[in-house]
Structures are given as C-alpha cells and as structure tokens.
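Participant: return atomic coordinates for the entry below.
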Amino acid sequence: MSKVAVITGAGSGLGRSTALRLAEDNVNISVVDIDEEGGNETVKQLKEAGVDAIFIKADVSKPDEVKNYVDETVNHFGTIDYFFNNAGISGSGGYFLDTEVSEIEKIVGINLMGALYGVRYVAEVMVKNGGGAIVNTSSSAGVIGQDSVVTYSATKHAMVGLTKSLVAEYAKDGLRVNAIAPGPTETPMVKEFFENNPNMKESAENGIPQKRLGTPEEVAETVAFLLTSKAQYINGDVIRIDGGFTSTKS
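Facilitator: The predicted structure is shown next:
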C-alpha cells in the first residue's frame, strides 16, 4: 500500500523537488501551498509521475487552515505517514533594527507558528496511527548566526528545538522527527532574495567550500531518505546540507 506525505510549501522549490522525489518511491502527496498556480502545477507533475496527489490551499500562519489541510489529507488518503514541514519565507534582507514589526510578525507567523501548528495536527494523526516521520526545514541560519536575517534565523533555530523536543516526548509513540539545515540553495525564494540583495550572492558562494549553491534536488534526496523506513534509527538529528558552509564556522 502506498505511503502518504504532506508537504507544505510544495508549490515550488524544496517542497516541489521533494514531492517529485517521493513520487519515485510511489508516495502519494498532499500538496500544501498558498500559491494555487504553483501548487496545482506540482499536482500535475506528480500525477504525470504516476502517483495520487491533491492540492490544498493554506496560509500556514492560520491554525484553522492548517487543521483543514490535515483533515482534507486524512479524508482523501486515510492517513499521513510522512510530513515535510517546509513552508517558509526569508524576509527582506535588511538589518534587524531597520526591519518593520509587520515583517517580523509575518516571518514568525509563517516560519515558526506555521511549523508548530503543522506538527500539532499532523503528529496527532501519526501518534494515533502508531507513528510516522517528520522532517522540519531549518537552515544554515538555524545552526549559526548570520547577519541580515535575524528574525528568519530565530525561527530556524526554533526548528532545531522543535525537532529535538518532539523526539523527547513522542519517540516512544513511534514518531521520528529530524530537521534539515540547507545552506543557500537555488530555490525561487533564494533567487529572489539574491536579486534584492545582489552583493550577498557572491559573498555566499565564496563562503561555501564547494564554491556553489546547492540544488533543490540535492536537498530532496536527503529529505526522502529521512522520511523513509531506511532511516528508522535516525531521530532528533539536524542534517546540514550546505557544501561545508557551516562546518567552517562552528
């Protein structure tokens, strides 16, 4: 019987790449995104790949919409085996004291509260059904300090705490929770960030020992591994996918 995954932020970037990678393993996907066009395009590609997929529009900063995507997934597929808790935004790239409070609230609402709400409702289903696997998206900015992304970094450090503490509480109930910490990766979000802050791309590439940005497909391989049964004894870990970027700084 095919497994079922929920992926937030699946309309593009890491979410879409991971969805397509899981489709190779015959995993059915609930595609969650606020972007209808992107989400429906991901569903189209998944169906062409031969798996069942549905699109659910959601603003993950709103708990009722998060509960709705969980309920709709269970209604359609019957269960949830895997959860890629991935939706997030980066912010403007300005220094913290130049940041509007409205931007802080938006980043925290999506990156932190959205992730907490997602785990709250998805894990409830998983524990009831005997377990499941969750991967939370942190960042290189979630394991080291970086300028120009203070609020983003705070939310991504929170993903590490969320991951480890969930394991402390629910590993005994069959829950596996890990996090990924990608460095700069060629996603639409990162490309837009560098377009708005062009001096930062060259600096980022020069700071990576492999001298290039990562690709969504490289991240997707790691997420797929962590979610599948091949990784049954990896729990509460944070996997850095950054070409050595943070290894030179911590």
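
Participant: going forward, measure contacts between C-alpha atoms and count neighbours the same way
Facilitator: Will do.

Participant: center of this structure, which residue is that?
Facilitator: Compute the mean C-alpha point of the chain, and by Cα atoms, centre = their mean the closest residue is residue 86, 1.8 Å away.

Participant: that residue against residue 6, yeah?
Facilitator: No - the pair formed by residue 86 and residue 6 falls short of the contact definition of Cα atoms under 8 Å, at 9.9 Å.

Participant: second input sequence below; structure requested for side-by-side comparison:
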Amino acid sequence: MIFHPSLLVGQRIVVTGASSGIGRATAIVLANHGAQLVITGRDPQRLAATLSELAGEGHLARELDLDGSDAIAEFLKEITTGQQPLSGLFHAAGVELLRPMKLSKAQQTAQVFSSSIHSALALARGCALRGVMQDGAALLFMSSVAAQRGQAGMAVYAAAKAAIDGMVRALAVELAPRGLRVNSIAAGAVQTEMHERLLQGLPETAVQAYAERHPLGLGKPEDIAQVVAFLLSDAGRWVSGATWAVDGGYLAR
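Facilitator: Below you'll find the model as predicted:
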C-alpha cells in the first residue's frame, strides 16, 4: 500500500465502470484506503464480484446505463438524499473504438460519445445539484493520450477524450466557488480487457511498435488507481482544471 490506509476515511465516492479494468482496480484501491463507495456498471455479476472484494463496510453497487440521460443526475440525487453527500467521483466507464474513419458508422460514434463525454456531462450536472456533493469535493474523469497525439483509426475515440479535457477546464472554473476540483487523467496503454479488445486484429508488429512508444512500458490498472486516490484525497486539494498524463512517458516522445 503506497498511501496511508486512512487516506480516504470518511469519504463517500462514486466509481463508474467498476465491473472491470481501471474502474474495478480503482474501487479496490479506494476502499483499501478507507473510502465508502458507490460502484456502478452494466454487468451485475461482475459488479457483484467487485463489491465482494472491497474492504470495509457500507458500499453500494448499482447497475447504471451511462447513456448521458437525465436519469444519471437522478441516480446521484437518489443515492445522496438523506445520506452523506459525495466527496468524490471517478468516471472510469467507457468503450473503445479503433477503426478507420471511412469505415466508422454514426451509431459507433454515438456510442463512444455517449459513454464518454455525454455521460461525463450528465454526471457533472448531477454533482452540481445542491446536496449531492459536499464543498471541496473532487470530480475526476478518464481521458487518454489519444486526445493529444494523433494515431490512425482513433479519430472518434480521440475526439471524445479531447472533449473530456475541454469540459474539465471549463467546469474547474465554474465549480471553483464551491471549492470543487475537476480533473482528468490522460492514460497511455493500460493492460485491461478493453485494451486487449482494442488491439485484436492488429498485426504483431503494430502492437509491438505501440508498446515501444511507452518508455516505461505498458501500464497496469493499479498505476491509474494510485493517481486517482491521490487526486481524490485532500493531498490534491490545490489541483483543478488539469489533465494528468499517466502514460509511462508516452507523451514525452
């Protein structure tokens, strides 16, 4: 354990996409540091598996369709009405798309944007409601190095993540009067099931070349989770409107 076990004691945090990958690893790390969690996902069995691994008590698992609708704000209002307001939110849910633009379909674009920026905006809208988040709380969204470096086949995904980074900067200013902090994490290649699906069908030479663009090698979900813990804790109280590169040196190239 890198941080003190009591780093997040007393904090109530929502983690989306907690049924697998980065969301799951982050939920486990946050719970190990004392946070009480509300975890969401689309697969009830995998979500229940994550819940069973969380240290501590009082955690809640809820199925939630992150479609960008007003139901997301209603969900946040529901889980905080008459209960402790949230002190943090980490939006880890998302879908991948690696496809040349000429082969992309409007439905695929809508799906990527819905799970990423549309849902992020809906979550932010809910968090801005009175009583949902305590003053001084933190919102954190997953972005990607794809928003800052061009790569063939990534136009739709990169556009969605670039929108996340722009949203973060605007919200950091808008929500500052309440002391709310808003940041994003530009992740490099992290070894998750989603990442493996993304690379399926690529030539081995292309996969190897992509890995070599990360001077410190490919990341693990826990590498992201530890940064999330820092940014959601009081240690990150003076960090807002920033996109943190957690990428094994990818953007340094």
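
Participant: TM-score for these two?
Facilitator: Overall, the chain-to-chain superposition scores 0.91 on the TM-score scale (TM-score structural alignment, normalised by the length of the first structure); 244 aligned residues with a Cα RMSD of 1.8 Å.

Participant: where in the second structure does the longest helix along the first structure fall?
Facilitator: When the first structure is parsed with DSSP state H, its longest helix is helix 150-170. Aligning helix 150-170 of the first structure against the second structure (TM-score structural alignment) gives residues 155-175.

Participant: and if you look at stretch 104-118 of the first structure?
Facilitator: When the second structure is aligned by TM-score structural alignment, the counterpart of stretch 104-118 of the first structure is residues 109-123.

Participant: what about that stretch, how long is it end to end?
Facilitator: Using Cα to Cα, to the nearest Å, one end of stretch 109-123 of the second structure lies 20 Å from the other.

Participant: please list all residues in contact with the counterpart of the residue nearest to the centre of the first structure in the second structure.
Facilitator: Matched across to the second structure, residue 86 of the first structure falls on residue 92, judged by TM-score structural alignment. For residue 92 of the second structure, the residues meeting the contact criterion (Cα atoms under 8 Å, 6 or more residues apart in numbering) are 15-18, 22-23, 141-142.

Participant: mean shift of the longest strand seen in the first structure relative to the second structure?
Facilitator: Across the first structure, the strand with the greatest residue count (assigned by DSSP state E) is strand 175-182. Once the two are superposed, strand 175-182 of the first structure sits an average of 0.6 Å from its aligned residues in the second structure (mean Cα distance after the TM-score superposition for the first structure).

Participant: give me the buried positions along stretch 202-215 of the first structure.
Facilitator: With burial defined by 16 or more other Cα atoms under 10 Å, the residues of stretch 202-215 of the first structure counted as buried are 204-205, 207-208, 212-215.

Participant: tabulate the residues you listed in TSV, adding columns for distance to residue 155 of the first structure and secondary structure.
Facilitator: Converted to TSV, those look like this (distance: Cα to Cα, whole Å; DSSP: H, G, I helix; E, B strand; the rest coil):
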residue	distance to residue 155 of the first structure	secondary structure
204	20	helix
205	23	helix
207	23	helix
208	23	coil
212	25	coil
213	22	coil
214	21	strand
215	22	coil
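
Participant: check the residues you listed and tell me the two furthest apart.
Facilitator: The most widely separated members of these are 207 and 215, with 16.5 Å between them, by Cα to Cα.

Participant: mind checking the longest strand of the second structure?
Facilitator: The strand that spans the most residues within the second structure, counting by DSSP E, is strand 133-144.

Participant: which elements pack onto that one?
Facilitator: Helices and strands in packing contact with strand 133-144 of the second structure are listed as strand 86-91, helix 119-127, helix 155-174, strand 181-187, helix 221-232; criterion 3 or more Cα pairs under 8 Å, 6 or more residues apart in numbering; DSSP states H and E.

Participant: nearest to residue 60 of the second structure, of these?
Facilitator: With Cα to Cα as the measure, strand 86-91 is the member of these nearest residue 60 of the second structure (12.9 Å).

Participant: against residue 66 of the first structure, how distant is the aligned partner of residue 65 of the second structure in the first structure?
Facilitator: Using TM-score structural alignment as the criterion, residue 65 of the second structure maps onto residue 59 of the first structure. In this view, residue 59 of the first structure and residue 66 of the first structure are 7 Å apart by Cα to Cα.

Participant: comparing these two, which residue is more hemmed in?
Facilitator: Neighbour tally, residue 59 of the first structure and residue 66, criterion other Cα atoms under 10 Å: the higher count belongs to residue 66, 27 against 20.

Participant: ok, and what's touching stretch 10-19 of the second structure?
Facilitator: Taking Cα under 8 Å, 6+ apart as the rule, stretch 10-19 of the second structure contacts 23-27, 34-43, 46-50, 84-94.
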